[in-house]
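>>> Generate coordinates for the sequence data below:
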Amino acid sequence: MGIISWIIWGLIVGAVARLLLPGRQSIGLLWTIALGVLGALIGGFVATGLLGIADYDDFDLGSFLIAVLTSVVLLGVAERTGIAGRG
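Below is the predicted model of the structure:
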């Protein structure tokens, strides 16, 4: 997957994670993308490597849901610790 695809995928995953997390998140677009890409990477590893439910090359609903869940957790940690910054 190219870098542009990863950025778009990270934005989608990060945006869905932000919608699912209660309250208002004070992070910008770049942090949303970064947390989404990181969540997608971790979720993809978990889905393919540990659970064996996804494919490396194709879209898979299970790996997408795991990526979103991972991004929600990362977003919650980033908000609580202040890593993502304020404002």
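
>>> from here on, contacts and neighbour counts on C-alpha atoms
Noted.

>>> How much space separates the spatially most central residue of the chain from residue 42?
When C-alpha atoms, centre = their mean is applied to the chain, the residue found nearest the centroid is residue 36 (2.8 Å). Residue 36 sits 10 Å away from residue 42, taking C-alpha to C-alpha, to the nearest Å as the criterion.

>>> what do these two both touch?
Shared contacts of residue 36 and residue 42 (C-alpha atoms under 8 Å, 6 or more residues apart in numbering): residue 67.

>>> What are the neighbouring residues in contact with the nearest residue to residue 44 once chain neighbours are set aside?
Counting by C-alpha to C-alpha, 6 or more residues apart in numbering, residue 63 is the residue found nearest to residue 44 once chain neighbours are left out, at 5.7 Å. By C-alpha under 8 Å, 6+ apart, the contact set of residue 63 is 43, 44, 47, 48, 53, 54.

>>> One more sequence to fold, the one below, so I can look at both together:
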Amino acid sequence: MWAIISALIEGLILGGIARLLIPGKQDIPVWLTMVLGMVGAIIGNLVAHLFGVADTRGFDWWRHAFQLGAAVLLIVVVAPVWGARKKS
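This next block holds a predicted model:
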């Protein structure tokens, strides 16, 4: 149960930070931001493992950078598609 709660919180935080970093308005709901943040966290973890920086001493700056980068990329790709879908 704690894993689900922490994934939701991490997704919300990553998605929120990602939306703040992207200029302009992203016309997507909060729940989609959370989902994209969670997916970004998963993708970022996989990339960090590929580069061998997933588990380091102290704070995992690289892992979190990869997670945030993936969340930003997902929101940049999904937001226009979501907005166009709503207008149709």
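
>>> coming back round to it: figure out how far the helix or strand encompassing the residue nearest to residue 44 of the first structure is from the centre of its chain.
If you go by DSSP states H and E, residue 63 of the first structure is part of helix 61-81. Between the centre of helix 61-81 of the first structure and the centre of its chain there are 5 Å (C-alpha atoms, centre = their mean, to the nearest Å).

>>> got the buried residues for that helix?
Buried positions in helix 61-81 of the first structure, judged by neighbour count with 16 or more other C-alpha atoms under 10 Å: 63-76, 78-79.

>>> Setting the sequence-adjacent residues aside, check what's closest to the residue in the first structure sticking out farthest from the centre.
Distance from the centre of the first structure peaks at residue 87, with 20.4 Å (C-alpha atoms, centre = their mean). Spatial nearest neighbour of residue 87 of the first structure, excluding adjacent residues (C-alpha to C-alpha, 6+ apart): residue 26 at 5.4 Å.

>>> Kindly report the same for residue 60 of the first structure.
Computed as C-alpha to C-alpha, 6+ apart, the closest residue to residue 60 of the first structure that is not its neighbour in sequence is residue 54, at 5.9 Å.

>>> Counting neighbours, what do you get for that neighbour?
By other C-alpha atoms under 10 Å, 20 other residues sit near residue 54 of the first structure.

>>> Just say helix, strand or coil for the corresponding residue of the second structure for it.
Residue 54 of the first structure maps onto residue 54 in the second structure when the alignment is built from TM-score structural alignment. What DSSP: H, G, I helix; E, B strand; the rest coil gives for residue 54 of the second structure is coil.
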